[in-house]
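Participant: pasted the sequence and its predicted model underneath.
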Amino acid sequence: MIEGNYDRLLKSVARGFFGGPRTVGLLFRPKEAIEGLSSRHLLKRLFLRIVSHLPNVRIVTILPFDIEPAFAKLASGWIYDPQMWDLTLLERPIAPNSDLFLRVKETANGRPVVVSLGAQNTGKGFDYFTKIWCDSSIIRSRFLFVAAGQVASKSKTLAGEFQSNGGCLLDRHLEPFELFSLYEIANLVWSCYSPTYDQASGIYGRALQLGRPVAVREGSYLARLSQQLNHEVVPIRFEDTAYATQALLSASSLVSAPSPTVIAPQAYELRRRSLSGLRNAFGIEE
């Protein structure tokens, strides 16, 4: 991963000048380098434009160039986020049943379940998620919102309001089997993130692999990616609770019970294409 490891990248690039191996770096957050105006983002943009064109270096984004052609100015190639196909590498089937699954199912009492998973903070849309729930009695009567993951300190007050209004909150780290339990029961997975968090997402990736519809921000990279992959989404305008309420109430797919959690066949194709992209980056003939 390039972000956070620039020193290691530079050392590896330097070795490459003296006969060392090819350097391949994964670029997680290309948008800030494309659109950012701060001195840090401008330096990142300049750095990537130079490094990605060096003969023994390959910079690879984890989102396809099709959804943002400007990626090609910063990178040599692309793959799909590994969290969109990593479950295909499991040696045994996912067994998601847990006490948490039964508890949420009982609390839902037949209502469709919308789950927000992982870190709960403003960037991941947690504050917006809680406002939709707290501001609409219709939403509370028709759905169950579940937020599961550690809540950021700045969002603790909203988390309390969410819980006092009947939302299901698990403010702690989730074990993998608990996470899959929530995917199992989810009718919709929340990936409607802030414009400041416009990038690939493991929560989205696992939802895609497990065939779960996803709430995404209109115009986001995830919305474009879903359209490209023909994955079912509920597009939502960020910070527009009235629009979000109507979008959820109008989503006909949310009235049906979720299907069993199995790995979608599409994930195997994403793995094939991604591994091919990585072999190409490393100069390995197929």
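Facilitator: Received, thanks.

Participant: switch to C-alpha atoms for all contacts and neighbour counts from now on
Facilitator: Will do.

Participant: gap between residue 11 and residue 230?
Facilitator: According to Cα to Cα, to the nearest Å, residue 11 stands 41 Å off from residue 230.

Participant: residue 39: how many residues sit nearby?
Facilitator: When neighbours are defined as other Cα atoms under 10 Å, residue 39 has 9 of them.

Participant: now swap in residue 153 and tell me
Facilitator: Neighbours of residue 153 under the rule other Cα under 10 Å: 10.

Participant: got it, and residue 269?
Facilitator: Neighbours of residue 269 (other Cα under 10 Å): 12.

Participant: so which strand or helix has it?
Facilitator: Element membership for residue 269, per DSSP states H and E: helix 265-282.

Participant: elements contacting that helix?
Facilitator: With contacts taken as 3 or more Cα pairs under 8 Å, 6 or more residues apart in numbering; DSSP states H and E, helix 265-282 sits against strand 23-27, strand 57-61, strand 77-78, helix 202-209.

Participant: return the distance of the second one from the chain's centre.
Facilitator: When distances are taken as Cα atoms, centre = their mean, to the nearest Å, strand 57-61 is centred 21 Å away from the chain's centroid.

Participant: elements contacting it?
Facilitator: Packed next to strand 57-61, using 3+ Cα pairs under 8 Å, 6+ apart, are strand 23-27, helix 39-51, strand 77-78, helix 265-282.

Participant: repeat that with 6 Å
Facilitator: strand 23-27, strand 77-78 (3 or more Cα pairs under 6 Å, 6 or more residues apart in numbering; DSSP states H and E).

Participant: looking at the ones you listed, which is buried most?
Facilitator: strand 77-78 (a mean of 22; mean count of other Cα atoms under 10 Å).

Participant: residues in contact with it?
Facilitator: With contacts defined as Cα atoms under 6 Å, 6 or more residues apart in numbering, strand 77-78 is touched by 60-62, 64.

Participant: okay, one more to line up with it:
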Amino acid sequence: MRTLLAADKVLFATLEDDNAFFFAVAILRAILGRHTVAIFMSPRRCFIQGFINSTVRRHAFRFLKRLRSVTLLSILPFYLDKRFASVADDWIYDPQFWDLDKRIENSDWPDSALAQDLKRKARGRPILLFLGGPSFLKGFPFLAEILRARPAIMDRLMIVVAGKIPEDQRRSAELASEAGGLVIDRYLTDDEVLSAKRCATCLWACYHPSYDSSSGLFGRAMQLGKQVIVRRGSNVDTIASHLKYPVHRCAFDDIEEGAAVLMKIGQGDALPQSSAITLTCRDQSVARLRAALEDRDNEFAEATSGKAEPHR
């Protein structure tokens, strides 16, 4: 705590790790006249109707936003919901939309035995990758039910579920495996994660409606020029449309449509050059981060195209 209070500037990579701690540090630093910047992952939680916690969060962040020495940067763009501007000073794109630019530029890619094994087992079929801890919110039971209803999909598509399976998802993992999917029930290394994404044809980002946040998997798919499945009408769907990145859209829990979407993977027109989209996300986000960290109201206004309010 003492180090945080003494620092000239502090950036919280995510304030949600410990809301109470962040508020305490930000307010104490404001009293001392020191600048604090924080990445705000889920401003939408301030506007969930019927929940007292949402009302409390909304008023708390509105108060914090009024402090001149605190800058809150949402990773959900304000064009998704204008109300976000009432609890955050500005927005940037999720860093996982633009963090691979140097690797892409230098072709600096890891390989792994896992990625080689996936390519071999696919036998030329497109690969759909469900990556990370499978859960209800991430749509894993939905995917498993699609496979149970349409196991013939596996004749033309290899489906890989990679990540430690929690106990409440064991049955869904069994369904996926029985249908012919490859279930890798363990934590993956960083190199395995990135190399698996690179060898995949399509990534799964079709999440439950209550989990309507940004998606690092969508961002990585976009950076790597991969196909991606998203929930129709989700925030990620809207972001993809705004950035003009084509996606497979599916209504959550619609087995028939889900099966039809899976049958399209690997088909269709080539995806656009994603490097230009990535650079746009990076340049805009870095400009706003720099302006916020340097506490330059004029440049902050310029970086936000005049659409975000400078500190009051």
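Facilitator: Perfect, thanks for sending it. It should be emphasised that the depicted structure is a prediction, and the values quoted were computed from it without experimental measurement.

Participant: picking up where we left off before, what is the nearest of the contacts of strand 77-78 of structure 1 to residue 169 of structure 1?
Facilitator: Nearest to residue 169 of structure 1, judged by Cα to Cα, of the contacts of strand 77-78 of structure 1 is residue 62 at 30.9 Å.

Participant: so which bits of the helix holding residue 269 of structure 1 are buried?
Facilitator: Of the residues in helix 265-282 of structure 1, 267-268, 270-271, 274-275, 277-278, 281 count as buried by neighbour count, 16 or more other Cα atoms under 10 Å.

Participant: tell me what angle it forms with helix 202-209.
Facilitator: Counting by axes from the mean of the first three to the mean of the last three Cα atoms, to 10 degrees, helix 265-282 of structure 1 lies at 120 degrees to helix 202-209.

Participant: how far does helix 265-282 of structure 1 sit from the chain's center?
Facilitator: 18 Å.

Participant: stretch 270-278 of structure 2 too?
Facilitator: 18 Å.

Participant: name the residues that touch it?
Facilitator: The contact list for stretch 270-278 of structure 2 (Cα under 6 Å, 6+ apart) reads 98, 223, 225.

Participant: for stretch 96-112 of structure 2, the distance to its chain's centre please.
Facilitator: 17 Å.

Participant: contacts for it, please.
Facilitator: 191-192, 195, 216, 219, 278, 282.

Participant: which residue ranges of the stretch 201-312 of structure 2 form strands?
Facilitator: In the stretch 201-312 of structure 2, the strands defined using DSSP state E, counting those that start in this stretch lie at 202-205, 227-231, 248-250.

Participant: looking at those strands, which is nearest to residue 134 of structure 2?
Facilitator: For residue 134 of structure 2, the closest of the strands of the stretch 201-312 of structure 2 is strand 202-205, at 10.9 Å, according to Cα to Cα.

Participant: so which bit of structure 1 is the closest one matched to?
Facilitator: Under TM-score structural alignment, strand 202-205 of structure 2 corresponds to residues 188-191 of structure 1.

Participant: same thing with stretch 229-249 of structure 2?
Facilitator: So stretch 229-249 of structure 2 sits over residues 215-235 in structure 1, by TM-score structural alignment.

Participant: list the buried residues of that stretch.
Facilitator: So stretch 215-235 of structure 1, judged by 16+ other Cα under 10 Å, has buried residues 215-218, 220-226, 231-235.

Participant: stretch 2-12 of structure 2 now?
Facilitator: Under 16+ other Cα under 10 Å, the buried positions of stretch 2-12 of structure 2 are 5, 9-11.

Participant: before we move on, back to that, select, out of the helices and strands packed on strand 57-61 of structure 1, the one closest to residue 133 of structure 1.
Facilitator: It is, among these and with distance given as Cα to Cα, strand 23-27, at 34.6 Å.

Participant: and that closest one against structure 2, how far off on average?
Facilitator: Taking mean Cα distance after the TM-score superposition for structure 1, the mean distance separating strand 23-27 of structure 1 from the aligned residues in structure 2 is 1.6 Å.

Participant: could you check the angle helix 265-282 makes with that strand?
Facilitator: Going by the same axes, to 10 degrees, strand 23-27 of structure 1 makes 140 degrees with helix 265-282.

Participant: burial check on the spatially closest residue to residue 233 of structure 1 that is not a sequence neighbour, number of neighbours?
Facilitator: Once flanking residues are discounted, residue 233 of structure 1 sits nearest to residue 214: 4.7 Å by Cα to Cα, 6 or more residues apart in numbering. Counted with other Cα under 10 Å, the neighbours of residue 214 of structure 1 add up to 28.

Participant: I'd say residue 214 of structure 1 and residue 189 touch.
Facilitator: Yes. In this structure, residue 214 of structure 1 is within contact of residue 189 by Cα atoms under 6 Å, at 4.7 Å.

Participant: all the helices of the stretch 151-300 of structure 2, residue numbers only.
Facilitator: Using DSSP state H, counting those that start in this stretch, the helices of the stretch 151-300 of structure 2 run over residues 170-178, 190-199, 216-224, 235-243, 255-264, 274-293, 297-303.

Participant: any chance of the ones you listed in a markdown table, plus distance to residue 30 of structure 2?
Facilitator: Output for these, formatted as a markdown table (distance: least, Cα to Cα, whole Å):
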| stretch | distance to residue 30 of structure 2 |
| --- | --- |
| helix 170-178 | 48 |
| helix 190-199 | 37 |
| helix 216-224 | 32 |
| helix 235-243 | 33 |
| helix 255-264 | 50 |
| helix 274-293 | 14 |
| helix 297-303 | 17 |
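
Participant: out of those helices, flag the one nearest residue 164 of structure 2.
Facilitator: Closest among these, using Cα to Cα: helix 170-178, at 10.3 Å.

Participant: give me the stretch of structure 1 that that closest one matches.
Facilitator: By TM-score structural alignment, helix 170-178 of structure 2 lines up with residues 156-164 in structure 1.

Participant: from residue 222 of structure 1, how far out is residue 244 of structure 1?
Facilitator: On the measure of Cα to Cα, residue 244 of structure 1 and residue 222 of structure 1 end up 17 Å apart.

Participant: then residue 140 of structure 1?
Facilitator: 26 Å.

Participant: tell me who's in contact with the most centrally placed residue in structure 2.
Facilitator: In structure 2, the residue lying closest to the centroid (Cα atoms, centre = their mean) is residue 215, at 1.9 Å. Contacts for residue 215 of structure 2 (Cα under 6 Å, 6+ apart) come out as none.
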